[in-house]
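**Student:** I would like to see how this sequence folds:
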Amino acid sequence: MAYMIDRYPSEDSPRLGAMTLHPVAESIPRARRWFRKFIAPYDPACSVDDCVLMISELVTNAIVFGRSEDPWLVRVEWFREGDSLRVEVHNPGFPANVRLRRPDANDAHGRGLLLVDSIADSWHSGPSRFGGTVVFFMVDDAWPS
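**Tutor:** All right, here's what the predicted structure looks like:
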């Protein structure tokens, strides 16, 4: 795994940090730990626990649904956009396959995006600038002015 933290984000580069993860189950708790560690210096006012939960769900989905003939990685990046926090998760899957499900009470899977939808102020999916898919969520008022 690789990681990066941008100690002094600017208007030209609002990224606070990034990490690349292998598409294996061990990367899910690693993503939670590293995000928690690297967001701490920025002292966000939002719930880091909520962000960690949403990252966990999106990284899980990226690992489960990412597809490529070549070796690939999951990329997680987080940005400050005004007073909001934006977290992106990239994988080589197909953007059209991202959908919000409404699982039955007995279904064992399918609640990840439902959790993100209920916690985040907004979320979106589409083509990634790295190729494949990006799913991101926004948390408003992460740094109130």
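**Student:** from here on, contacts and neighbour counts on C-alpha atoms
**Tutor:** Will do.
**Student:** for Trp78, what are its contacts?
**Tutor:** Going by C-alpha atoms under 8 Å, 6 or more residues apart in numbering, Trp78 touches 15-18, 85-88.
**Student:** what is the burial count for Val64?
**Tutor:** 14 (other C-alpha atoms under 10 Å).
**Student:** distance of it relative to Ser145?
**Tutor:** Per C-alpha to C-alpha, to the nearest Å, Val64 is found 38 Å from Ser145.
**Student:** now do the contacts for Ala62.
**Tutor:** 23, 74, 89-91, 93.
**Student:** select the longest helix from this protein.
**Tutor:** helix 48-65 (DSSP state H).
**Student:** next up, for comparison:
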Amino acid sequence: MTYTIDHYNGQSSARLGAMTLQPAPESVPRARRWFRRFIAPHNPSCSVDDCALMISELVTNAILYGRSDEAWLVRVEWYRDGTSLRVEVHNPGFPASVRMRHPEANDAHGRGLLLVGSIADSWHSGPSRFGGTVVSFVVAEAWPS
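**Tutor:** Alright, predicted model coming up:
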């Protein structure tokens, strides 16, 4: 795996991995498996299971809400920002449509961002540098300082 240095909020970040996925339901478990496999050599001290769960939620949302008139992919990237882990999920959807819902107890859907917001130290959505939308989360202190 090659490392690239990206800039995020004016700071350098080491990209630890990236994957592109078809916008199909089978991509959700694939994203979890690939993330677990490719993050393992970096020995994070945070819960990889929690991160895989949040990735599942964001990839699911990207598949459900990403829209394009052309063929498209979901892109997942993860970075080390100092001691933090930042994960980004990109899709061609419209950035303004990302919002946290507060579903009723009997609602079957709508808890993805609520879950991410309760596990991650922070999350963000906005325009993707690839066009469309990016939703990201940060887990602080993912590596010892």
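**Student:** what's the TM-score for these two chains?
**Tutor:** TM-score for the superposed chains, counting by TM-score structural alignment, normalised by the length of structure 1: 0.93, backed by 140 aligned residues with a C-alpha RMSD of 1.3 Å.
**Student:** between the contacts of Trp78 of structure 1, which is closest to Val134 of structure 1?
**Tutor:** Glu88 (6.4 Å; C-alpha to C-alpha).
**Student:** which non-adjacent residue is nearest that closest one?
**Tutor:** With sequence-adjacent residues excluded and distances taken as C-alpha to C-alpha, 6 or more residues apart in numbering, Glu88 of structure 1 is closest to Phe136, at 4.2 Å.
**Student:** next: Ile119 of structure 1.
**Tutor:** Asp50 (7.1 Å).
**Student:** just the strands from structure 2, written as ranges.
**Tutor:** 4-8, 11-21, 74-81, 84-91, 122-127, 133-139 (DSSP state E).
**Student:** dump the ones you listed into JSON lines; add distance to Ala31 of structure 2 as well.
**Tutor:** Formatted as JSON lines, these follow (distance: least, C-alpha to C-alpha, whole Å):
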{"stretch": "strand 4-8", "distance to Ala31 of structure 2": "20"}
{"stretch": "strand 11-21", "distance to Ala31 of structure 2": "8"}
{"stretch": "strand 74-81", "distance to Ala31 of structure 2": "8"}
{"stretch": "strand 84-91", "distance to Ala31 of structure 2": "11"}
{"stretch": "strand 122-127", "distance to Ala31 of structure 2": "19"}
{"stretch": "strand 133-139", "distance to Ala31 of structure 2": "15"}
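**Student:** what's the closest of these to Val98 of structure 2?
**Tutor:** Nearest to Val98 of structure 2, of the strands of structure 2 and by C-alpha to C-alpha, is strand 122-127 at 6.8 Å.
**Student:** run the chain-centre distance for the closest one.
**Tutor:** 10 Å (C-alpha atoms, centre = their mean, to the nearest Å).
**Student:** relative to strand 84-91, how tilted is that strand?
**Tutor:** 30 degrees (axes from the mean of the first three to the mean of the last three C-alpha atoms, to 10 degrees).
**Student:** for strand 122-127 of structure 2, which positions count as buried?
**Tutor:** Going by neighbour count (16 or more other C-alpha atoms under 10 Å), the buried part of strand 122-127 of structure 2 is 123, 125-127.
**Student:** Pro127 of structure 2: what's it in contact with?
**Tutor:** 94-95, 133-134.
**Student:** apply 10 Å and report the result again.
**Tutor:** 90-96, 133-135 (C-alpha atoms under 10 Å, 6 or more residues apart in numbering).
**Student:** farthest pair within those?
**Tutor:** His90 and Ala96, at 13.8 Å, using C-alpha to C-alpha across the contacts of Pro127 of structure 2.
**Student:** anything in contact with each of those two?
**Tutor:** Jointly contacting His90 of structure 2 and Ala96 under the rule C-alpha under 10 Å, 6+ apart are 125-127, 132-133.
**Student:** closest to Ala140 of structure 2 out of these?
**Tutor:** Ser125 (17.7 Å).
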